[in-house]
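S.K.: My questions are about this predicted structure, shown below with the sequence.
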Amino acid sequence: MSNTVFCRKYQKELPALPFPPLPGKQGQEIQASVSKQAWGEWQALQTRLINEKHLNMLNPEDRTYLMEQMQRFMDNEETDQAEGYVPPTQA
């Protein structure tokens, strides 16, 4: 039987993450309220932001920026986008 979670991004029951994606309380909260689908979409956006904005994950300000963007993404608020990114077209 697959675990589900009421996803805060999509506001419906969806498959859950198999384990917390971050350490500590924050990871547990994400696992309890974010679906596997939403987390995968966030990871894609996170990767684009890191690459396009040349973020350094050793820099505390860059990590804080990413966490703020993650919260905005999960709450369906406007997030920064990678400049010039064009989503792939589905054929």
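M.R.: Received the coordinates, thanks. Numbering: from 1, shown residues only.

S.K.: For the rest of this, base every contact and every neighbour count on C-alpha atoms.
M.R.: Will do.

S.K.: need the contact list for residue 23.
M.R.: Residues counted as contacts of residue 23 (CA atoms under 8 Å, 6 or more residues apart in numbering): none.

S.K.: ok, second structure coming up, stack it against the first:
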Amino acid sequence: MTRKIHCVVDDIETEGLDYPPWPSAAGLRVYREVGKPAWKRWLAHQTILINEYRIHPMNPEQRAFLEREMLKFLFENSVHMPPGYVPKDD
């Protein structure tokens, strides 16, 4: 059975995540307040950050950076691309 939530990012009723996606209070907040479509957009942005900044998610400092960026992206509507980032044409 799918779990429905009111997604604060998109301001719609939508399918919620299946489990908290991050091991912290921030992950619980995302689980409670963010729908799958918004989470999918974050994952795409996170991939850009990981690739452009050469982030190792197991590094505690770099993981903290990703968490801060995740919260900005999802709850502050703040999306900053890495300096010099050029999107690839698909």
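M.R.: Received, thanks. All values derive from a computational prediction rather than experimental measurement.

S.K.: and residue 45 of structure 1, how many neighbours?
M.R.: Neighbourhood size, residue 45 of structure 1 [other CA atoms under 10 Å]: 19.

S.K.: and it, that's in a helix?
M.R.: Yes - counting by DSSP: H, G, I helix; E, B strand; the rest coil, residue 45 of structure 1 is part of a helix.

S.K.: Look up how far residue 3 of structure 2 lies from the equivalent of it over in structure 2.
M.R.: The alignment partner of residue 45 of structure 1 in structure 2, by TM-score structural alignment, is residue 45. To residue 3 of structure 2, residue 45 of structure 2 is 24 Å away according to CA to CA, to the nearest Å.

S.K.: where's the aligned partner of residue 32 of structure 1 in structure 2, which helix or strand?
M.R.: If you follow residue 32 of structure 1 across to structure 2 using TM-score structural alignment, you land on residue 32. If you go by DSSP states H and E, residue 32 of structure 2 is part of helix 25-33.

S.K.: what's the mean deviation for that helix versus structure 1?
M.R.: Helix 25-33 of structure 2, aligned to structure 1 and superposed, deviates on average by 1.8 Å (mean CA distance after the TM-score superposition for structure 1).

S.K.: and that helix, which residues are buried?
M.R.: Residues of helix 25-33 of structure 2 classed as buried by neighbour count (16 or more other CA atoms under 10 Å): 26, 27, 30, 31, 32, 33.
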